[in-house]
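Q: Any chance you can model this:
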Amino acid sequence: MVKCRLSRVQKKCLFEEKMSYAVERGRPWKSQLYLDGVLDSIIQNGGSRAKSREGVNLAEVIFYCMKNNPDGMHTINGATGEKFTNDQILKRAVSIARALKSDRTTETVIIMLRNSEHMSALFYALLFAGVVPFMMEPNSTEYEIQQFLPLVSPHIIFCEPDRVDIATKAVEETDIRVVVADGSSLDKFTLGCSDDIGSFQLPEVRPDATALIQPTSGSTGVPKAAMLTHEGIIMQMPSVWIHYTQFPRPTSMALLVSTCQWLTHTIIMTGFPVYQVPILMTPLKISAEYIAELAGKYRATWTIIGPALATPLGHLATRDQLSSIDRFCVGGSTFSPDMLAPLQDKLPAPGCLLNGFGMTEAHGLVAVGPPGTPLNSVGHISNILNLINEKGEIVKEPNEKGELYIKGKCLFKGYLNNEAAYRETVSPDGWLKTGDVFYRDEQERLFFVNRTKLSFKYLNHHVYPEEIERVIGSIPGVQQCVVVGADAGPAAAVVLQEGCGVTREDIQQAVKSTLSDYKHLRGGIVIVTSLPTTHTGKVHRASCLQLIQELVGREECF
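A: Predicted coordinates:
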């Protein structure tokens, strides 16, 4: 077990030596001091070649913490009830890592896996082997896989048994391997590779190197691949635990709801073994009913989910099922506090329900409201945050609106093969423009106002309008189209060529046969003669949304 008990003098020295960016206007978090102690322990005990905390990479942190807490619970499979210790997961990961390292041509892979002990082992194996994974929705379609192949250039796709045919078809006429990531298939993949932890050597990797790649959307709404670094992920680890005081194991058990393409998945899989928190996960489809069942059966104490699941959970769950929860964080999209009133009422204490704000490009949570904070606030502003008004000036007064900017080593490395998008998102002096507007009150607490980004969420998934627009635009006879987020889901306004004969049914079918379910046009389709434009001739999306909303009201959009 990693022990990092520090005296007041030691804590003061650590804080003076390296103040984390993760402080609230100069106040160090205990979770950061704990992590500083872990990093020092890694260096002092030969767990890294680095001579300072800044030189330790993510693989070294996770490997060291799991190795030195072998009997600690790591993964609980909620579907089967099976429990796996750090030692069991680490042995499997080491054998997979050795298999990957034996093929030096493997540099990048795609992961399309649901949450299980096999995903856990493979996730760490890739880090331990120095192979960079692109984290993709487990149920991605053939079309969606093919969209990322030229960008990512993977050598292997790891997928579930029921996605083999789809993945194999997607990589036809390429030399990309498709590998099933279940127990028996991984046994074959690692045949002849030792699982001995003591003799395993981690590769030398710079802290600023890419650790993994996740899909995301910037201000353009176009799907991109954000490169996350070792140091950025490490720096964000304390942010989850800023309101806790007991370390290690600040909470008893975390319920992992999100799958691998989500930032919350990365936060939990990387940071929770370091803080010695067991992870409850399941490969089965997540629903509000299932979350309530898992929380009640296994007595989960911590989770983070989106409003799309949190809202029905408040109506479906019983007080007993949620009685073990000490922190319930809601994030990922906007919500009305009234929507979550039933959930708040069923939690053990009013302070259990928290609002959090984070970004893939910032490696994790950048603000989390402490217990007792109004639910529409994401907590206090920290050293790395600024609000910038429309004049480009720093907001100095309370209650003045401004776009949230983020700065520091917590920022991502860039978008894979898309320098233009990076320059559009990050200013020349290093500030990340989030596209989200906030104001702060007299107590320095942040309150969300609106989004300036084009992307939207539906059924707790990111929806990128231009991806759906490309599908609609590929239909012969479609002249122009725009997709927006309506109340009922994605909606489209389409301009057709005269006399082409394309129908709403044709458009719906094209989208349904190509894209995942949550991207289907449930908000409806409206056929128009032209689309609203800006003074520069670009489609005015806000006006398009207003147009569609009006037509929905007149039952002309269906």
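
Q: okay, CA-based contacts and neighbour counts for the rest of this
A: OK.

Q: Run through the neighbouring helices and strands of the helix or strand hosting Ala97.
A: Element membership of Ala97, judged by DSSP states H and E, is helix 86-102. Contact analysis of helix 86-102 by 3 or more CA pairs under 8 Å, 6 or more residues apart in numbering; DSSP states H and E lists helix 58-67, strand 73-77, helix 117-129, helix 183-189 as its packing neighbours.

Q: Identify the residues contacting the helix or strand just after it?
A: Following the chain from helix 86-102 toward its C-terminal end, the next helix or strand by DSSP H and E is strand 108-112. Outside of strand 108-112, the residues within contact range by CA atoms under 8 Å, 6 or more residues apart in numbering are 131-140, 152-160, 260.

Q: rerun at 7 Å
A: Contact partners of strand 108-112, identified using CA atoms under 7 Å, 6 or more residues apart in numbering, comprise 131-138, 154-160.

Q: the inter-axis angle of it versus helix 117-129?
A: For strand 108-112 against helix 117-129, the angle between stretch directions is 160 degrees (axes from the mean of the first three to the mean of the last three CA atoms, to 10 degrees).

Q: hmm, who's touching the host helix or strand of Phe148?
A: Mapping Phe148 onto the secondary structure by DSSP H and E places it in helix 142-152. Taking contacts as CA under 7 Å, 6+ apart, the residues outside helix 142-152 that touch it are Ile166, Ala167, Ala170, Asn417, Thr514.

Q: one more, for comparison:
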Amino acid sequence: MVIIADHVALLKKQAAERHNISTERCHIGHVILEGMLQYPDTIHQIDAVTQKQETNISVANRTKRLATAMRNYGLKVNDNIIVMGNNHLDLCIPYFACHFNGYALCAVDPIMTAEDLQTLFHYVSPEMVFCSKDKVEDTKNALSKNNLETPIVVFDDKENDLEAFVKKHNGTEEQFCLPDFDHSKTIAWLMLTSGTTGLPKVAVIPFDTLLSGLCCWWVQFTDDMDYALAMATIQWMSSLIIFSSTCLMNFTRVQLSVPITPQLLIHVINKYKPKACAWTPYLLGQFLRAAGDLCDLSSFKYIAIGGSSIEKPLFDQFSAKCGAYLYLVYGMTELLVPVFEYNRTTPFGSTGKPMDKFQYRLVAEDGSTVTKPNEDGELWLKGDAFFKGYFNNPEETRKIINDDGWIMTGDIFYKTEDNYYHFVERKRLLIKYCGFWISPLQLEDVIKQHPAVAEVCVVGIPDKETTETPVAIIQKKNGCQVEASEIFKLVREKMPDVKQLHGGLYFLDSLPQTPSGKVHRAKLKEMTITATRIMPTQ
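A: From the prediction side, this is the model:
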């Protein structure tokens, strides 16, 4: 049994004794290193693609060498570091070096476009970048556009890789000690979040907030774990949590050094039988359609499902195949932690009940507080566990954190008489048509009732006469046929006139998705403006 709070307290005590400091001065870098040293021969990470693996002590020593080399190069506490790559065995070395040295880690998915890198570097101004050879040119261009002369360490280039950097700057594991700094004022993570705009914003997570936040994710899970699966790259919260928790929860991290596919995932799950992982509903639906009866899911004990709401048929389908505790978590990057008490008795469709440690408000359009049950309002939250604003972006920060410290989530909720909260809609996704607000999720739920529809996304595009007009983008199930007229008829039967598909629809073989497994609404909206659409009058 692993009680996360107890284990972290033990690791802090051991680290304090090892480094001759008080437990209050121990930050997450101390705790992670102590976790590696506690079980030195335990396998820390496995690349399921190459079958290569590495022990805790090897990861600890390689990280120490890189951390001292980075200090010798001249990096200082609170410097910003970009780490970009797929989940190969070298990725965690600069990742943990940032935690050891008090650097602000900004983890980036390698599929980030050159334009987004340029925007990101404008805000972050990195002091060092770690990436693979195929991202060097984009990285150099982004740095040049921002007049930055930043060194690039290249994972897969022998002349410029981790070992070359360590050798050049005299990295060593001998007599290693971690720097002392103010945990509340030193940034641990710079987390990318784009919302629906597609433009990167960077959420600030300090060191003290991070360690307490990591513990929150594992409170409900106390079973011993041998393997946990990191599916996404470390830009995304699920893998950030699994990477940082490897030594806090004493598991071996299974990861993939190439982009994930359902077929590869089937192989990995059958081979390693992990006990924990995280899914988005979209990725889960894709996986179940591909897996059929080819994958044994019985090993899973704890699965977090987030990123968007899961539909009851998909939930039931997965539950029938997997006996794990399905933790349906409401969250957003800026919150870092789960904010509702959710357990096995929570009614389906509810995000859970409020926690005592946070403050909650539901706010109506006129700014008043919603007090009656079953009335919609925007969820506002206040607490010390959340992000501290967007890095170097006060304008965007003011849009989400008001003068009284409330985080305005932009998400519409209602609560029942017994205080269960229910997510309704993301406020910023609503489509304004002729003065009326149309919920894309509501339209999507109707369209998914058609037996030939696998996935659907409804977006609003600009219209001179109506402000915006809703358009549906539909992915058919394999081997199925559906006519546009059938979809229009279905929506007419279920929805009022104002909430029809006034902008039409079109079909795609597959819907684009973000690296975290969500439908890429921003990209679909951009595509839809120039797409050939089938209109309801045709």
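
Q: Now the TM-score, please.
A: After superposition, the two chains reach a TM-score (TM-score structural alignment, normalised by the length of the second structure) of 0.75; 459 aligned residues with a CA RMSD of 3.7 Å.

Q: Which one of the helices and strands packed on helix 86-102 of the first structure lies nearest to Ile305 of the first structure?
A: Taking CA to CA as the criterion, strand 73-77 is the member of these that comes nearest to Ile305 of the first structure, at 18.3 Å.

Q: Over in the second structure, find the residue span the closest one aligns onto.
A: Strand 73-77 of the first structure falls opposite residues 43-47 of the second structure when the two are matched by TM-score structural alignment.

Q: Going along the chain, name the strands of the stretch 151-300 of the first structure.
A: 156-159, 177-180, 210-217, 223-229, 254-255, 279-281 (DSSP state E, counting those that start in this stretch).

Q: The stretch 401-538 of the second structure now?
A: Going by DSSP E, counting those that start in this stretch, the stretch 401-538 of the second structure shows strands at 407-415, 421-426, 431-433, 436-438, 453-463, 467-476, 505-507.

Q: quick one on the thing from earlier: in the second structure, what stretch matches the helix holding Phe148 of the first structure?
A: Alignment of helix 142-152 of the first structure against the second structure: residues 114-124, by TM-score structural alignment.

Q: what's the average distance of the matching stretch to the first structure?
A: Following the fit onto the first structure, the mean deviation recorded for stretch 114-124 of the second structure is 1.6 Å by mean CA distance after the TM-score superposition for the first structure.

Q: And what about the aligned residue in the second structure for Gln344 of the first structure, helix, strand or coil?
A: Gln344 of the first structure maps onto Ser319 in the second structure when the alignment is built from TM-score structural alignment. Of the three states, Ser319 of the second structure takes helix under DSSP: H, G, I helix; E, B strand; the rest coil.

Q: Give me the neighbour count for Ser319 of the second structure.
A: 13 (other CA atoms under 10 Å).

Q: Over to Glu17 of the second structure?
A: 12.

Q: For it, identify the helix or strand it belongs to.
A: In this structure, Glu17 of the second structure is located in helix 4-19 according to DSSP H and E.

Q: tell me the angle of that helix relative to helix 28-38?
A: Put simply, helix 4-19 of the second structure runs at 90 degrees to helix 28-38, going by the same axes, to 10 degrees.

Q: got the buried residues for helix 4-19 of the second structure?
A: Judged by neighbour count using 16 or more other CA atoms under 10 Å, the buried positions of helix 4-19 of the second structure are Ile4, Ala5, His7, Val8, Leu10, Leu11, Lys12, Lys13, Gln14, Ala15, Ala16.

Q: All set, thanks.
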